[in-house]
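# prediction below, plus the sequence it came from.
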Amino acid sequence: MRLVIANCQVDYAGRLTAHLPMATRLILVKNDGSVLIHSDGGSYKPLNWMSPPCRVVEGTNDDGVVEWTVTGKDDDTLRILLEVVHHDTVHDLGVDPGLQKDGVEKHLQELLAEHPATLAEGLTLVRREYPTAIGPVDLMCRDARGASVAVEIKRRGEIDGVEQLTRYLELLNRDPKLRPVRGIFAAQEIKPQARVLATDRGITCAVVDYDALRGMDDPSARLF
């Protein structure tokens, strides 16, 4: 990961346009190919970003100011002018083991792995924690037609979860043995904004009744 703290101006051009005037910010260039611009506030969300895969070209403009041009897969661009660079380092973070989920979310994944048809009729499990280069997909399944379905499971479904599943789908659909891969975003509660974003991206939303699933997992019916 590359960390750059600089006085910078950022202009985005794509489906819309956005402008960040000159100010001191943190720029993250991650090994997965994403570029994120943060301020010292606003919680965890970047002010602007480019999702992977993207290409970064560094140069200088006619005024001698360092300029980055970040191009995304849809030819969206981030133009970053770095007036003063205060810090520029590269760090190897190694392989991340992934998020260790809380008990409810982990149990929810186990229950849905046992009963995938509660998400969609005819859905069958291929594998839990299906590995990808950017982390494991909660459930990899097949639908009644044999097509691949990636399932992301959250206790509370928010926009970040949809973005996470979107990244998985972009990567999985590059594999000719899997594609086309569609997505199901499953949660006990899904925020309206997350539902709108998921629908816009062709992702199916599924609200899960945790207590009903627990009722299907009756320990008294087990031999062991």
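Looks like it arrived, so ask away.
# going forward, measure contacts between C-alpha atoms and count neighbours the same way
Will do.
# helices along this protein, start to end?
Per DSSP state H, the chain carries helices over the ranges 103-114, 159-172, 192-200, 210-216.
# want to compare, so here's the second one:
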Amino acid sequence: MRLVIARCSVDYAGRLTAHLPMAPRLVLVKADNSVSIHADDRAYKPLNWMSPPCSLKEDETEDGGRVWTVVNKTGEKLIITMEEVLHDSSHELGVDPGLIKDGVEAHLQELLADRMETLGEGWTLIRREFPTAIGPVDILGRDADGATVAVEIKRRGEIDGVEQLTRYLELLNRDPHLAPVQGLFAAQEIKPQARTLATDRGIRCVTLDYDALRGIEDDKLRLF
């Protein structure tokens, strides 16, 4: 991971345009080549970002500044103009062991994997915790038509969860033995912004009632 703190402006050009005026910011470049720009607020949410796969080109201006041009596979650009670099360091973090889910998420995964038919008639399980280069997919299965489906399970469904599933789908769809892979985002509660983003990306959303799933009397799981 590369950490750069700099006085910079940021311009995004793609389906829309956006501009961040000159100010001190943190720029993160991760091993998957994703780039994100952060201010000293907004908690974990970046001001702007570019998801992989993308390329980064660094140029130097006549006055000694730096210009980064980040381009993704669709030609969208993130242009970061650095007036002054205050810090620039790189760190090897190694392979992350992955998120250890809480009891609710782990149990939901176990229940759904055991009864894939609750997601749709004729659905079957390929594998729980299906491994990818950026972490395991909660459930990988097939629908009644034989299409591969990646299921991401959360207790609370937010934009980060949709982004995580999107990254999994980008990797899985590179495997000719699995592609095309569809996405399903399942959570006890799904925020409106997350649902909107998922729908825009062709990801189906399912809201889960954990108490109902645990307390079934007719030996059938129900999704609400």
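Nice, I can see it. From a predicted model like this one, the values you see are computed outputs, not experimental measurements.
# using a markdown table, lay out the helices of structure 1 together with distance to M22 of structure 1 and mean neighbour count.
Shown next, in a markdown table, are the helices of structure 1 (distance: least, CA to CA, whole Å; neighbours: other CA atoms under 10 Å):
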| stretch | distance to M22 of structure 1 | mean neighbour count |
| --- | --- | --- |
| helix 103-114 | 42 | 17 |
| helix 159-172 | 27 | 19 |
| helix 192-200 | 30 | 15 |
| helix 210-216 | 48 | 13 |
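# of all those helices, which one is nearest V95 of structure 1?
helix 159-172 (17.0 Å; CA to CA).
# quick check: the spatially most central residue of structure 1 vs I134 of structure 1, distance?
Geometric centre of structure 1, nearest residue: Q164, 2.0 Å, by CA atoms, centre = their mean. Distance, Q164 of structure 1 to I134 of structure 1, using CA to CA, to the nearest Å: 10 Å.
# got it, and S34 of structure 1?
12 Å.
# what's the answer for V149 of structure 1, then?
Per CA to CA, V149 of structure 1 is found 17 Å from I134 of structure 1.
# these two: who's more crowded?
Neighbours per residue (other CA atoms under 10 Å) separate V149 of structure 1 from I134, with V149 holding more: 23 against 15.
# and the more buried one, what does it touch?
140-143, 181-184 (CA atoms under 8 Å, 6 or more residues apart in numbering).
# of those residues, select the buried ones using a ChimeraX command.
Selecting only the buried entries of the contacts of V149 of structure 1 in ChimeraX, with 16 or more other CA atoms under 10 Å as the criterion:
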select :140,141,142,143,181,182,183,184
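# which ones are touching the closest residue to R127 of structure 2 other than its chain neighbours?
Nearest non-adjacent residue to R127 of structure 2, counting by CA to CA, 6 or more residues apart in numbering: L140, 5.4 Å away. With contact set as CA under 8 Å, 6+ apart, L140 of structure 2 has these partners: 125-130, 148-151.
# cutoff 7 Å now
Going by CA atoms under 7 Å, 6 or more residues apart in numbering, L140 of structure 2 touches 125-128, 130, 149-151.
# so of those, which ones are in strands?
125-128, 130, 149-151 (DSSP state E).
# of all the residues you listed, which comes closest to K73 of structure 2?
Nearest member of these to K73 of structure 2, counting by CA to CA, is A150, at 22.1 Å.
# counting neighbours, what do you get for the closest one?
A150 of structure 2: 24 neighbours (other CA under 10 Å).
# hmm, it is touching L184, no?
Yes - between A150 of structure 2 and L184 there is a contact under CA atoms under 7 Å: 6.1 Å.
# with adjacent residues omitted, what lies nearest to S39 of structure 1?
The shortest distance from S39 of structure 1 to any non-neighbouring residue, by CA to CA, 6+ apart, is to R25 (5.0 Å).
# from memory the one you found sits against H38, does it?
Yes - shown here, R25 of structure 1 and H38 form a contact pair, counting by CA under 7 Å, at 5.8 Å.
# give me the common contacts of these two.
If you check R25 of structure 1 and H38 against CA under 7 Å, 6+ apart, no residue is contacted by both.
# residues contacting L171 of structure 2?
Counted by CA under 7 Å, 6+ apart, L171 of structure 2 has zero contacts.
# in structure 1, which spans are strands?
Using DSSP E, strands in structure 1 cover 2-13, 17-29, 35-38, 48-50, 55-60, 66-71, 77-90, 124-130, 137-142, 148-157, 181-190, 204-207.
# could I get those in CSV, plus columns for distance to P219 of structure 1?
As requested, the strands of structure 1 are exported to CSV (distance: least, CA to CA, whole Å):
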stretch, distance to P219 of structure 1
strand 2-13, 49
strand 17-29, 47
strand 35-38, 46
strand 48-50, 47
strand 55-60, 52
strand 66-71, 53
strand 77-90, 51
strand 124-130, 21
strand 137-142, 23
strand 148-157, 23
strand 181-190, 22
strand 204-207, 24
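# out of the ones you listed, nearest to E105 of structure 1?
Of all those, strand 148-157 comes closest under CA to CA, at 5.6 Å.
# roughly how far is the closest one from the heart of the chain?
Computed by CA atoms, centre = their mean, to the nearest Å, the chain-centroid distance of strand 148-157 of structure 1 equals 11 Å.
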